[in-house]
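Asks: Predicted structure and sequence below. I'll ask about it afterward.
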Amino acid sequence: MSSIATVLEETVSQIRFCVDDVELAKNLLPVNDALPQLEEKLGRNIITFSHEKSLKLIVDAYVHPLAHAVHSAFSDHRPLVLTPDIIWITIAQGFAQHVNNNAEKLRSHFVQHEGKQKLVVEILEIPKSGQRWSDLIQDWTLQIRDHVGADLYRLIECTFSTTTPITQTVSHIVMMDTFQQYFDYEMRGICGIPDITLMGTVDDWQDIYTRVQSIAQYDLGWWTNRVLPICREFVKTASGNPSLSFWQAIYKPKKIYGGELITGWLAELFPYLKYSVTEIPSVRNPILSIARVDLTVDDGISPKSIPIGLSQVPVTFILPNNKYNLELVAGFLGVCQNEGGELKPEIGWALRQKEGWELKPELGWALQIQGDRFAELLNKIQREHITQVPIDWTKFEFGFDSVPKEIVQLLDRFNGATLFADSGHSWKISKYNNTFSDTCTMYKIAWSDQLNYQLNYHDKRVTNLIDLEDGRCIAYNSVSIIVLGDLVLRSDASDNEICQFELENVVIIAKSIPDLFERILQAKGEYYFDDPNFENIQ
């Protein structure tokens, strides 16, 4: 039977006793600041620390501190202190290692789900205090408890007479470690708007509601049905009854908060989003097809997909001997900030010169040609793609009177070209040999109710412009609308008829020849019209 050690001191909460008959060490071990030691051990900076920065520890031996303490006490004849927390944390960490090493074998003992579930805590800002971090850590472990049960939660948590807030938080982190094969731990920042000033009278906002009702008749019900409830809330707010839940949901509602996507009702004010290839707002906003109550974090829209907020209108400036193109630009210029820090979108307008023209105020309204955007595109094609020599105009005495000026401009640079030749999606621009009427190929567009609505009878005869690698053709009509279609031999064409072929499955892919080349280069040669999000251009 083992003998009982001599008790030196005993209370309800502790006992001190003799172990070995050795001479007690008289000197203290050297110590260093705890925080730098921990940072050196981890190889990175510490953001938050459980203890005061003044905490000092004996010089780290890079072994488990329990083993280090026992070794130093044994070797140097030093007294040792142990607590329930120290021993239980050691055991709990061993339990965590076992669960992590046998996660799938033990899964059914702890959770009912497969894979990992996300456990999320929400914060307004990154916590600055250790106490706040402890609260967040407990939030995670309480969510673990909901899955593994209260018994396992209590099994791992330190709740001893010696337990401090620090050791309890440590036990919570050990618990997170134990079940990390079943859960991912996420902390999401919840941002917010301190206050909003809604200007305007009740009548102003009621007027907007009525206007939205009016535009619904133009095949816009799919949009206005979502905008009208928003307008009703504006009226209520202007009447002195702002709904807190409505305004908190303007950008990222709490229940679908996360990531960089806009999930709030702000997204519903934009019926069309930018098509990724052309940057033109032609794609219906997908969020409008999902009931707001069914929206998830992944259903939001990217801020970069929203149109830039500027309306652009071409204006023709006519002088006695010349005609020039300008453009009116209006809408949202940017965001203003007042001295109080309030932010407000600023509305304004401008008149700009079209690319290729420079306004000379000192000459009144005179304009000077600088080379237009289409010329820049043609220059880029000549630099980066395979082009043929320019056309020899001396061989063309007639036939070009009705040719679009852009085709003439193109032929001045090159007569025939292949864009993105080795890409698997090349674009072969037609070449002309004699008179235009002899060498250009004309097609008839196959009947289509949609195209019949968009094109008149004469527009349905089109001229070949580009052959694609997959056999499809791109052609333009008399007003330079660009179409794409499958080339087929007409069964009803007579031998002397100009259009021996017709285009089937036709879609409008650009509004002009320059627009087509702009899209081709923006898409880096990809057949942009094959994208599932591409919509027939109106």
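Replies: Received it, and whenever you're ready, just let me know what you need.

Asks: all contacts plus neighbour counts: C-alpha atoms, from now on.
Replies: Noted.

Asks: what about T90, how many neighbours?
Replies: 15 (other C-alpha atoms under 10 Å).

Asks: got the buried residues for the secondary structure element (helix or strand) that it belongs to?
Replies: For T90, the enclosing helix or strand under DSSP states H and E is helix 84-101. By neighbour count, with 16 or more other C-alpha atoms under 10 Å as the criterion, the buried positions of helix 84-101 are D85, W88, I89, A92, Q93, F95, A96, Q97, V99, N100.

Asks: Reformat those as a markdown table; add distance to I482.
Replies: Formatted as a markdown table, the buried residues of helix 84-101 follow (distance: C-alpha to C-alpha, whole Å):
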| residue | distance to I482 |
| --- | --- |
| D85 | 77 |
| W88 | 76 |
| I89 | 73 |
| A92 | 71 |
| Q93 | 69 |
| F95 | 69 |
| A96 | 66 |
| Q97 | 66 |
| V99 | 64 |
| N100 | 62 |
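
Asks: Which one of the residues you listed is nearest to T167?
Replies: T167 lies nearest to D85 out of these, by C-alpha to C-alpha, at 6.7 Å.

Asks: how close does the closest one sit to N101?
Replies: Distance of D85 to N101, computed by C-alpha to C-alpha, to the nearest Å: 24 Å.

Asks: just L451 next, same as before
Replies: Remark: distance between L451 and N101 (C-alpha to C-alpha) = 65 Å.

Asks: Check Q37 too.
Replies: Distance, Q37 to N101, by C-alpha to C-alpha: 29 Å.

Asks: now do I318
Replies: 81 Å.

Asks: neighbours of the closest residue to F110 other than its chain neighbours, just the number please.
Replies: Leaving out its chain neighbours, the residue that sits closest to F110 by C-alpha to C-alpha, 6 or more residues apart in numbering is V148, at 5.0 Å. The local packing of V148 (other C-alpha under 10 Å) involves 16 other residues.

Asks: Repeat that for the one 5 residues further on.
Replies: Burial of Y153 is recorded as 18 neighbouring residues (other C-alpha under 10 Å).

Asks: hang on, isn't it packed against R145?
Replies: Yes: counting by C-alpha atoms under 8 Å, Y153 touches R145, with 5.6 Å between them.

Asks: Show me where the stretch 51-200 of the chain has its strands.
Replies: 56-58, 117-123, 183-189 (DSSP state E, counting those that start in this stretch).

Asks: Show me what the first one is packed against.
Replies: Secondary structure elements in contact with strand 56-58, counted by 3 or more C-alpha pairs under 8 Å, 6 or more residues apart in numbering; DSSP states H and E, are strand 31-33.

Asks: putting a second one here so we can go through both:
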Amino acid sequence: MLSPDAIWLTIAQGVAQHVRLNAEALRPRLVRHTGREAIKVDWLGELPTTHDAWRDIIDAFREKVAEHTGPGLARLLVCDFSTSTDVDRIASEIVLMDAVSPYFDFFVACVCGIPEVTLTGTPEDWRKIRERIDVIEELELRQWARSLKPIADEFVRASEGRPDVAMWRRIYKPRKAYGWKRITGWVARLFPYVKSAGTVSVPNPLLALRLSQPDDTGSPNEWYNGPGIALEDAPCGPSSMLVRVEDLIGGRTEELEASGGLMGIEQDEHGALRPVSAYVIRRPEASILDVADRIVREHRYTVDERDPLRSLVAGTAEQIALAERIGTATLAFSGERTWRLRGRRDRELVDVKLSDGTTELIQRWLDLPNGLFLAHALTRKGSAYVLGDERFLVRPPPLEGTDPVTGLSYAHPPIEVWPKRLETTQWAQDVPVVGSSLAAILLHALEHDGELPPRAPSTLDDHAVIPIVPQREPPARDPRSA
């Protein structure tokens, strides 16, 4: 069987061979430039490896060749018969690229970025958000509202079909700078506070800048290290609270945990990502209030009412509830083994190295026997209590460098700050996760003579490192639509 595609591909390859052999003689008829020009196609994601990906890339090259040579040559060489399949068309487009290869160099740039944003809802919905920002400004949130107002105004304009494209290009980065782990665009201004010392309690530093800052100066090919917030410091996870339910009919009281907010990401068949909201009402693994009552009855504890730091509401619902009842505590078990619950002033911060080259900050909450300690981490998966070893703790290295004015070298010891900050030589892959509930861990220790609860084979690295998910390819197109 012979198809039109087979015959035409044979002829087209002959045309390509002729053009390559007579490139300069045919140049005035095919292109309008001298020498060689670069044709580049941007690909959103890592190195393409699938048929669908390369189909789209080769199609894009054909369109760019047509922009340079006019549509005639592409129409002449590309298969577009009733029998043509995707494979036939792609093969003929490669023949087209071969024919013009004396005039062009072809490049594929694998890039990261946001190709497009789709807004749902109506303009009236977005106007409601804008009006509500005027109200929250009255809650001593003037600086945050100053950033939110122009952002909300743009949502209104875009929903009406009048987007400011330049502003949307600044959503994550102020310019085309490599490096995705520092957010510098306006989307970071949706957070009034960012994570520090294990809690989301530090004012967002971007809010002190004008919306146009950081600006777009600098080389487009350099790694960006200017003002912004680290990706791991952006708030993640739901809001949660404890609810004490009094069942007057059944005559019992029960403590429930309510969690709600944005809890996930959904990807549709076209590869588009959408935040997903959800809520959960559940019985916690243990009641932190009951655990606190038991510690008060059975063990030594202190409450320092004069400590002004106790008024700082920061931490998980469990941590806040426990801090309201207990300052420090010593839990005594058999064999003179003790667990020591640290007070707020004594909770050291420890930097742990992750496998992706970044670090995760953990906060030391409990000292255990044999030099072990239990620390809290606020990771991308939520709260996690991990088991550290103080034998691996070290002070941060001294600050070293060269004075830019005098040219003299200097070395200063680390500045003493509160809370005390240390580093560990343990890698996060070697730091096991004990659990997600402080109440459950403490209750297990109280009921099992100071033993840690059994744990799944999970590490801090598993909870903290953001996996690189391969881009989902778009669905295959009908060849007849080409």
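Replies: Looks like it arrived, so ask away. Predicted model, so just to flag it, every value in this text is computed and none were measured.

Asks: Mind checking the TM-score on these two?
Replies: TM-score for the superposed pair, counting by TM-score structural alignment, normalised by the length of structure 2: 0.41. Supporting figures: 261 aligned residues with a C-alpha RMSD of 5.4 Å.

Asks: how about the helices in the stretch 51-200 of structure 1?
Replies: Using DSSP state H, counting those that start in this stretch, the helices assigned to the stretch 51-200 of structure 1 run over residues 65-76, 84-101, 103-110, 130-148, 150-156, 165-178.

Asks: Nearest to G348 of structure 1 among those would be which one?
Replies: With C-alpha to C-alpha as the criterion, G348 of structure 1 lies closest to helix 130-148 of the helices of the stretch 51-200 of structure 1, at 46.0 Å.

Asks: in the closest one, what's buried?
Replies: Buried residues in helix 130-148 of structure 1, counted by 16+ other C-alpha under 10 Å: 130, 133-134, 136-142, 144-145, 147-148.

Asks: Surely E406 of structure 1 touches L516?
Replies: No: E406 of structure 1 is not in contact with L516 according to C-alpha under 8 Å; the separation is 11.4 Å.

Asks: So for the two, which sits in the more crowded spot?
Replies: Taking other C-alpha under 10 Å, E406 of structure 1 and L516 do not tie; L516 has more neighbours (18 against 15).

Asks: Name the secondary structure element that contains that one.
Replies: For L516 of structure 1, the element it lies in under DSSP H and E is helix 513-522.

Asks: and that helix, what does it pack onto?
Replies: Contacts defined by 3+ C-alpha pairs under 8 Å, 6+ apart place helix 513-522 of structure 1 against helix 373-384.

Asks: which helices and strands sit right next to the helix it packs on?
Replies: In terms of contacts (3+ C-alpha pairs under 8 Å, 6+ apart), helix 373-384 of structure 1 is packed against helix 405-413, helix 513-522.

Asks: Point out the most buried one among the ones you listed.
Replies: Mean neighbours per residue, mean count of other C-alpha atoms under 10 Å, is largest over these for helix 513-522, with a mean of 18.

Asks: Near S239 of structure 2, how many other residues are there?
Replies: Neighbour count for S239 of structure 2, taken as other C-alpha under 10 Å: 14.

Asks: Now do the contacts for it.
Replies: By C-alpha atoms under 8 Å, 6 or more residues apart in numbering, the contact list for S239 of structure 2 reads S259, G260, G261.

Asks: Counting only strands, which of those make the cut?
Replies: If you go by DSSP state E, these have S259, G260, G261 in strands.

Asks: who wins for neighbours among the residues you listed?
Replies: The most crowded member of these, judged by other C-alpha under 10 Å, is S259 (17 neighbours).

Asks: What distance do you get for that residue to R130 of structure 2?
Replies: On the measure of C-alpha to C-alpha, S259 of structure 2 and R130 of structure 2 end up 26 Å apart.

Asks: Relative to A34 of structure 1, how far out is E40 of structure 1?
Replies: Counting by C-alpha to C-alpha, the gap from E40 of structure 1 to A34 of structure 1 is 10 Å.

Asks: of the two, who's got more company?
Replies: A34 (19 against 12).

Asks: these two touch, right, that one and L57?
Replies: Yes: with contact defined as C-alpha under 8 Å, A34 of structure 1 counts as touching L57 (5.4 Å).

Asks: For R211 of structure 1, find the nearest of the helices of the stretch 51-200 of structure 1.
Replies: helix 130-148 (47.8 Å).

Asks: Quick one: list the elements packing against the closest one.
Replies: strand 117-123, helix 150-156, helix 165-178.

Asks: One more pass at 7 Å, please.
Replies: strand 117-123, helix 165-178 (3 or more C-alpha pairs under 7 Å, 6 or more residues apart in numbering; DSSP states H and E).

Asks: Tell me which of these sits most buried.
Replies: With neighbours defined as mean count of other C-alpha under 10 Å, these peak in mean count at helix 165-178, which reaches a mean of 20.

Asks: same for that helix, what does it pack against?
Replies: So helix 165-178 of structure 1, by 3+ C-alpha pairs under 7 Å, 6+ apart, packs with helix 84-101, helix 130-148.

Asks: what would those look like in TSV with distance to Q522 of structure 1?
Replies: TSV is the format used below for those (distance: least, C-alpha to C-alpha, whole Å):
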stretch	distance to Q522 of structure 1
helix 84-101	50
helix 130-148	47
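
Asks: Out of these, the one nearest S282 of structure 1 is which?
Replies: For S282 of structure 1, the closest of those is helix 130-148, at 43.6 Å, according to C-alpha to C-alpha.

Asks: Now do the closest one against strand 117-123: the angle between them, please.
Replies: Put simply, helix 130-148 of structure 1 runs at 150 degrees to strand 117-123, going by axes from the mean of the first three to the mean of the last three C-alpha atoms, to 10 degrees.

Asks: angle of helix 130-148 of structure 1 against helix 103-110?
Replies: Taking the same axes, to 10 degrees, one finds helix 130-148 of structure 1 and helix 103-110 inclined to each other by 80 degrees.

Asks: nearest to G189 of structure 1, of the helices and strands packed on helix 130-148 of structure 1?
Replies: strand 117-123 (4.8 Å).

Asks: Give me the contact list for the closest one.
Replies: 136, 139-140, 143, 182-190 (C-alpha atoms under 7 Å, 6 or more residues apart in numbering).

Asks: Try it again at 8 Å.
Replies: 136, 139-140, 143-144, 182-190.

Asks: Rebuild those residues as TSV, extending it with distance to L328 of structure 1.
Replies: Converted to TSV, those look like this (distance: C-alpha to C-alpha, whole Å):
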residue	distance to L328 of structure 1
L136	54
D139	56
W140	56
Q143	57
I144	59
Y182	59
F183	56
D184	52
Y185	52
E186	48
M187	47
R188	43
G189	41
I190	40
